[in-house]
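Q: Sequence isn't available, so here's the structure alone:
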């Protein structure tokens, strides 16, 4: 038997809505924007959206305390529909995504250290520091597609302290789920357990300690979390 040099970490899992089983989380893919943020934007962009990744350890249940991350003064929310992959593949046909590859759906947050993201954009650098921090991908319990179907319309919304900031309809996704999954599968071989955060509507904004952030996606999931205190805050160093 092969011995580990230290105990292997426990797998990252998400609960299921109404079921005792757990969903083992693999990789986390995040799609940039993917909704119209202004009326003058095209209803169908000429190119597929950009995507980036977060570590599986960034995924946490979307309830209770939401820690305010270190090294930022601009901690922002982005509400998203989350797609859970149950069967992997490479170069997947969009027509087969829903029937063969999507296991279920959830509501999630793609949390961002916006000041670090802006620094990275100015320097032409990677986004990991802005996106891939601890607790940066809260997610509600997953709902099997066998129960909820494949949502193509329905409200996606987020409020802070009871004041709504983000609202759109899933029908407003510029690139729908089948095309997003197919796009990713042309770059990487998708695997069971992968999560795809499908993009956020307009209205992203900052969170402060003590804020109550709530939101939901159609009949898929709802959440409420309270932002914790800043701990060990160090403002990011300017790259100018």
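A: Arrived safely. No experiment lies behind these values; they were computed from the predicted model shown.

Q: drop to CA atoms for contacts and neighbour counts, all remaining ones
A: OK.

Q: Residue 29: what's it in contact with?
A: By CA atoms under 8 Å, 6 or more residues apart in numbering, the contact list for residue 29 reads 51-54, 194-197.

Q: and if we set it to 7 Å?
A: 51-54, 195-197 (CA atoms under 7 Å, 6 or more residues apart in numbering).

Q: what's the answer for residue 95, then?
A: residue 178.

Q: ok, and here's another one to check against it:
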């Protein structure tokens, strides 16, 4: 419900279009709206989901132009009523001149306790696991990865923490230092990592201290490759 926790930061210029929603179950007794958001304001893409109606809904008319440093996300707005809406697929297209892609993982519940080393996939759901092998993403093309970024919404740890990229079970160059008790937006704008087809990558979150916890809601990187993901 707090928008800043779910915003992705754009690191190129794109045309953002073709909003697509698959509603698997809908018992809600009022119509809802899904729309694009840019820097905390409504974008152009919008879909109306009729009351108690499941199925596929698309906006093939509207688009948004977004540029470097924009913060983007989706907004589902439903008025007061009863019932539930379950959305199984939400997608859109980013079209750019270059082959620059945002690789993103986000979550709703993943509070990390103190004094742990755990891993997460870089794409999809930011879900922490003790075994790195269970979180690694197998790459099928060469790319330069940069701009590792995370949003920390809760931090009650009494020690410093790090979020970093791992490549083939070893530390990559990109790393975020998260101070004890600090929250907000963290980004590595200095380091980059060159990866090739066959590499396996993951995030590694190391929490310090002897008390408290930390909650990361989104983690992302920029990928510059010869082909789009």
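A: In hand now; what should we look at? Note that the coordinates shown come from a computational prediction; the quantities given were computed from them, not determined experimentally.

Q: Once they're superposed, tell me the TM-score.
A: Once superposed, chain against chain, the TM-score is 0.30 (TM-score structural alignment, normalised by the length of structure 2); 103 aligned residues with a CA RMSD of 4.6 Å.

Q: about what we covered before: now rank the contacts of residue 29 of structure 1 by neighbours and give me the top one.
A: residue 197 (29 neighbours; other CA atoms under 10 Å).

Q: returning to what we had before: need the contacts of residue 29 of structure 1 in a markdown table (columns: distance to residue 184 of structure 1 and secondary structure).
A: Shown next, in a markdown table, are the contacts of residue 29 of structure 1 (distance: CA to CA, whole Å; DSSP: H, G, I helix; E, B strand; the rest coil):
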| residue | distance to residue 184 of structure 1 | secondary structure |
| --- | --- | --- |
| 51 | 9 | strand |
| 52 | 10 | strand |
| 53 | 11 | strand |
| 54 | 15 | strand |
| 195 | 11 | strand |
| 196 | 9 | strand |
| 197 | 12 | strand |
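
Q: just the residues you listed now: which is nearest residue 13 of structure 1?
A: residue 195 (11.3 Å; CA to CA).

Q: For residue 31 of structure 1, which non-adjacent residue is closest in space?
A: Using CA to CA, 6 or more residues apart in numbering and skipping residues adjacent in sequence, the residue nearest residue 31 of structure 1 is residue 51, 4.5 Å away.

Q: Just give me the neighbour total for residue 76 of structure 2.
A: Neighbours around residue 76 of structure 2, by other CA under 10 Å: 14.

Q: Count the residues that sit near the closest residue to it other than its chain neighbours.
A: In this structure, residue 76 of structure 2 finds its nearest non-sequential neighbour in residue 34, 4.5 Å apart by CA to CA, 6+ apart. Per other CA under 10 Å, the neighbour tally for residue 34 of structure 2 reads 20.

Q: now do residue 130 of structure 1
A: By other CA under 10 Å, neighbour count at residue 130 of structure 1 equals 21.

Q: same question, residue 117 of structure 1
A: So residue 117 of structure 1, with other CA under 10 Å, has 19 neighbours.

Q: That one and residue 128 touch, don't they?
A: No: between residue 117 of structure 1 and residue 128 there is no contact under CA atoms under 7 Å: 8.6 Å.

Q: and the helix or strand encompassing residue 75 of structure 2, what does it pack onto?
A: Element membership of residue 75 of structure 2 [criterion: DSSP states H and E] is strand 71-77. Helices and strands touching strand 71-77 of structure 2, by 3 or more CA pairs under 7 Å, 6 or more residues apart in numbering; DSSP states H and E, are strand 8-9, strand 32-38.

Q: and if we set it to 10 Å?
A: The helices and strands touching strand 71-77 of structure 2, judged by 3 or more CA pairs under 10 Å, 6 or more residues apart in numbering; DSSP states H and E, are strand 8-9, strand 32-38, strand 41-49.

Q: could you dump those strands to TSV with distance to residue 59 of structure 2?
A: Shown next, in TSV, are these (distance: least, CA to CA, whole Å):
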stretch	distance to residue 59 of structure 2
strand 8-9	21
strand 32-38	10
strand 41-49	6
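
Q: With respect to residue 213 of structure 2, which of the ones you listed lies nearest?
A: Per CA to CA, nearest to residue 213 of structure 2 of these: strand 8-9, 23.0 Å.

Q: now for the closest one, which elements pack on it?
A: Secondary elements touching strand 8-9 of structure 2 (3+ CA pairs under 10 Å, 6+ apart): strand 71-77, strand 100-106, strand 143-155, strand 213-225.

Q: Need the ones you listed in JSON lines (columns: distance to residue 21 of structure 2).
A: Output for the helices and strands packed on strand 8-9 of structure 2, formatted as JSON lines (distance: least, CA to CA, whole Å):
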{"stretch": "strand 71-77", "distance to residue 21 of structure 2": "11"}
{"stretch": "strand 100-106", "distance to residue 21 of structure 2": "18"}
{"stretch": "strand 143-155", "distance to residue 21 of structure 2": "25"}
{"stretch": "strand 213-225", "distance to residue 21 of structure 2": "21"}
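
Q: Perfect, that will be all.
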